[in-house]
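>>> sequence and predicted structure below; questions after.
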Amino acid sequence: MTTEALENVEGRDIGSGISIIRERTGIDGSGPRLHQHPYRETFVIVSGRARFTIGAAEREGGTGDVLVVPADTPHKFAVIGPETYEAVHIHESDHFITEWLE
């Protein structure tokens, strides 16, 4: 199974104040390295599971869960296979702003 970004949409391109990433992957352990945004990010998990690090906390998110990362909070996640992880990542900005920490 490969990692595939299904759709990345910056809100400014469509007249919206939010930007989204639709992601799907079945690769165990895959996910972004530690980063943060100057706005909240909300993860809506459609299927699968992932281990999230949000600030100093760790938690598992699975099908149907909604996780919110506060602004300026370091975060990352890693897919827990073998199920396919599919989610919508909602960025509260009309464009993506990411500070990579790792």
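Received the coordinates, thanks.

>>> hey, let's count contacts and neighbours off CA atoms from now on
Fine.

>>> how about the residue positioned nearest the centre of the chain, what does it touch?
With distances taken as CA atoms, centre = their mean, H89 lies nearest the centre of the chain, 4.5 Å away. Neighbouring residues of H89 by CA atoms under 8 Å, 6 or more residues apart in numbering: 20-23, 41-44.

>>> okay, one more to line up with it:
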Amino acid sequence: MEHVITRSDGRDDGEDWTENYERLPGGAGISIILESTTKEGVGPRLHQHPYAETFIIRRGTATFTIGSGDAAHEVVGRAGQVLVVPAGTPHRFRTGQGGYEAVHVHANAEFITEWLE
């Protein structure tokens, strides 16, 4: 049987939708973050997960820092791209001018985050 999840704010569109979902029904085995902002320069501090995180970028840009220390490098993710950060890899991002909208797919039913800064 299928499962339908409706926005908690009651809107019936896909605009400005920011929400976290864990333990999705139907045995999905993933958790997701829906991120939508018009602000520049916002995002999480350096962290990592024991599973891969996939960023499906729908609008705008974000500058991702992948790795830490001497191994760190930056990647600019843009609308229409998918970025996959492997399990155990430190990462963070800052939204670009005009904001950012994306679906962050965590390859685990619950969020497990180790904050590194």
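Good, I have the coordinates. In this text, all values refer to a predicted model and were calculated from it rather than measured experimentally.

>>> how close are the two chains, by TM-score?
With the length set by TM-score structural alignment, normalised by the length of the first structure, the two chains reach a TM-score of 0.89; 97 aligned residues with a CA RMSD of 1.3 Å.

>>> how near is the counterpart of S19 of the first structure in the second structure to E110 of the second structure?
Superposed on the second structure with TM-score structural alignment, S19 of the first structure falls opposite S31. To E110 of the second structure, S31 of the second structure is 6 Å away according to CA to CA, to the nearest Å.

>>> one more: P50 of the second structure?
For P50 of the second structure relative to E110 of the second structure (CA to CA), the value is 11 Å.

>>> what does G80 of the second structure give?
G80 of the second structure is 26 Å from E110 of the second structure, by CA to CA.

>>> try R45 of the second structure
19 Å.

>>> one step back: farthest-apart pair in the contacts of H89 of the first structure, please.
E23 and E41 (14.2 Å; CA to CA).

>>> compare those two (neighbour count), which wins?
Neighbour count, other CA atoms under 10 Å: between E23 of the first structure and E41, E41 has more, with 24 against 18.

>>> contacts only, for whatever residue of the second structure lines up with the more buried one.
Structural alignment (TM-score structural alignment) places E41 of the first structure against E53 in the second structure. Going by CA under 8 Å, 6+ apart, E53 of the second structure touches 84-87, 104-107.

>>> go on, N8 of the first structure?
So N8 of the first structure contacts 19-22 (CA under 8 Å, 6+ apart).

>>> what does it align to in the second structure?
By TM-score structural alignment, N8 of the first structure lines up with N20.

>>> quick one: which helix or strand includes that match?
Assigned by DSSP states H and E, N20 of the second structure belongs to strand 19-21.

>>> now do the strands in the first structure.
3-9, 19-25, 35-36, 41-47, 49-54, 57-62, 66-69, 75-79, 85-91, 99-100 (DSSP state E).

>>> contacting residues around stretch 54-68 of the second structure?
72-85, 89-106.

>>> and the residues you listed, which of them are buried?
77-78, 83, 85, 89-96, 99-106 (16 or more other CA atoms under 10 Å).

>>> return the residues in contact with the residue of the first structure most remote from its centre.
Farthest-out residue of the first structure from its mean C-alpha position, per CA atoms, centre = their mean: G15, at 21.8 Å. Contacts for G15 of the first structure (CA under 8 Å, 6+ apart) come out as none.
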